[in-house]
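Undergrad: Mind looking at a prediction? Sequence and model below.
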Amino acid sequence: MGIDVQFRPMTIHDIDEVVQVEQASFTAPWTRESFYNELMYNRYAKYIVMVHRGRIIGYAGMWLVIDEAHVTNVAVLPQFRGQKLGEALMRRLMETAKQHGAATMTLEVRVSNHVAQSLYRKLGFRNGGIRKRYYPDNFEDALVMWVKLT
């Protein structure tokens, strides 16, 4: 990782910047309201932001239920990709999950997103199955992946 970044919990004051990262990253982005509801009303949700020079350049989120963490979102602004920042973000999210008692972590990733799948495999994730027609924008299948955190 070549640039200096800091991690901290996401707050409602971060939502506008996070939505910009979301919109730059996904074809079916979450809305401002979705993030607001996650932060304000979902007691299982934990989100972190990655900050560079005072600007949010990435974020990640998960739901923590009993001893399992389920990744909801991971995104880095396109101009900051290819610098191992996604890996740093995922490692921080995995560590946060462990600190909250999670023994396993799961996620879904588009079957066509080989870059993300490669990162997840590097972090120890394994294939768990396929969710058919999972993504609403084009009905692409999702690959379910999981990893033991303990």
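TA: Received it, and whenever you're ready, just let me know what you need. Residues are numbered from 1 along each chain as shown.

Undergrad: C-alpha only now, for contacts and for neighbours.
TA: Noted.

Undergrad: contacts for the strand or helix carrying residue 71?
TA: Secondary structure assignment for residue 71, by DSSP states H and E: strand 68-76. Strand 68-76 has contacts (CA atoms under 8 Å, 6 or more residues apart in numbering) with 21-22, 25, 57-64, 85-86, 89-90, 97, 102-108.

Undergrad: try 6 Å
TA: 57-63, 102-107 (CA atoms under 6 Å, 6 or more residues apart in numbering).

Undergrad: residue ranges of the helices in this protein, please?
TA: 15-25, 32-41, 85-99, 114-122 (DSSP state H).

Undergrad: can you put those in a markdown table and add mean neighbour count?
TA: Converted to a markdown table, these look like this (neighbours: other CA atoms under 10 Å):
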| stretch | mean neighbour count |
| --- | --- |
| helix 15-25 | 18 |
| helix 32-41 | 15 |
| helix 85-99 | 19 |
| helix 114-122 | 14 |
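
Undergrad: alright, now check it against this:
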Amino acid sequence: MLIRQMVWPDIDTVVALEHKLFSTPWEKDAFEYELGKNVFSSILVLEEDGEILGYIGMWLLGDQTQITTLGVKKEYQRNGYAKMLMDKCVEVTKHLGYRNINLEVRISNQKAINLYKKYGFKIVTIRKNYYQDNHEDAYLMIKKMEV
């Protein structure tokens, strides 16, 4: 099992996975922007034997990490892969000395909410009509880092 930086040849695989997992997936041009132009962006992929099983997108913003996307192939979910990616995110955040990690999550996505709560994330507010596809609200969740 390897967690590494996403590279250009990974884009099509990650976009295909994103489209299988989410009702409002990131498009290819969004991943291209994150990889090529967004200096705050870091996308990590988790792979085994050359197969990408999951990924996590982060914005490293100088004092905080924002998780932008997190996905694991459906057939590999519930095997601890999201946990491995979250562990890496926490490790990166600690290494940079940032004070917190934040993210938005659909209020209906109980599986993800439960994962984030295990990591010490707390719901701090609701973002009304956050998702474009169905105007579902999102929770803003924040994990304060120990300094």
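TA: Received the coordinates, thanks. Fair warning: this is a prediction, and the values are worked out from it, not measured in the lab.

Undergrad: Quick one, which of the helices of the first structure gets closest to residue 138 of the first structure.
TA: Of all the helices of the first structure, helix 15-25 sits nearest to residue 138 of the first structure, with 15.6 Å by CA to CA.

Undergrad: sorry, back to before: so can I have TSV of the contacts of strand 68-76 of the first structure showing distance to residue 8 of the first structure and neighbour count?
TA: Formatted as TSV, the contacts of strand 68-76 of the first structure follow (distance: CA to CA, whole Å; neighbours: other CA atoms under 10 Å):
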residue	distance to residue 8 of the first structure	neighbour count
57	12	23
58	11	28
59	10	28
60	11	23
61	12	23
62	14	25
63	17	20
102	19	21
103	22	17
104	22	18
105	20	23
106	22	20
107	21	20
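
Undergrad: who does the longest strand seen in the first structure touch, helix- and strand-wise?
TA: The single longest strand within the first structure, with elements called by DSSP state E, is strand 55-65. Here strand 55-65 of the first structure touches strand 45-52, strand 68-76, going by 3 or more CA pairs under 6 Å, 6 or more residues apart in numbering; DSSP states H and E.

Undergrad: Where in the second structure does stretch 36-44 of the first structure fall?
TA: Mapped onto the second structure using TM-score structural alignment, stretch 36-44 of the first structure spans residues 32-40.

Undergrad: got the contact list for that stretch?
TA: With CA under 6 Å, 6+ apart as the test, stretch 32-40 of the second structure has contacts from 41, 59-61.

Undergrad: Out of the residues you listed, flag the one nearest to residue 116 of the second structure.
TA: Among those, and counting by CA to CA, the member closest to residue 116 of the second structure is residue 59, at 17.1 Å.

Undergrad: how about residue 19 of the second structure, what's its match in the first structure?
TA: Counting by TM-score structural alignment, residue 19 of the second structure corresponds to residue 23 in the first structure.

Undergrad: which residues does its match contact?
TA: Contacts of residue 23 of the first structure by CA under 6 Å, 6+ apart are residue 29.

Undergrad: Could you do residue 132 of the second structure as well?
TA: For residue 132 of the second structure, the contact set (CA under 6 Å, 6+ apart) is empty.

Undergrad: What lines up with it in the first structure?
TA: Structural alignment (TM-score structural alignment) places residue 132 of the second structure against residue 136 in the first structure.

Undergrad: and its match, how far is that from residue 70 of the first structure?
TA: Per CA to CA, to the nearest Å, residue 136 of the first structure is found 19 Å from residue 70 of the first structure.

Undergrad: rewinding a little: residue range for the strand holding residue 71 of the first structure in the second structure?
TA: Aligned by TM-score structural alignment, strand 68-76 of the first structure falls on residues 64-72 of the second structure.

Undergrad: what separates the matching stretch from the chain centre, distance-wise?
TA: 2 Å (CA atoms, centre = their mean, to the nearest Å).

Undergrad: likewise stretch 114-121 of the second structure?
TA: On CA atoms, centre = their mean, the centre of stretch 114-121 of the second structure falls 13 Å from that of its chain.
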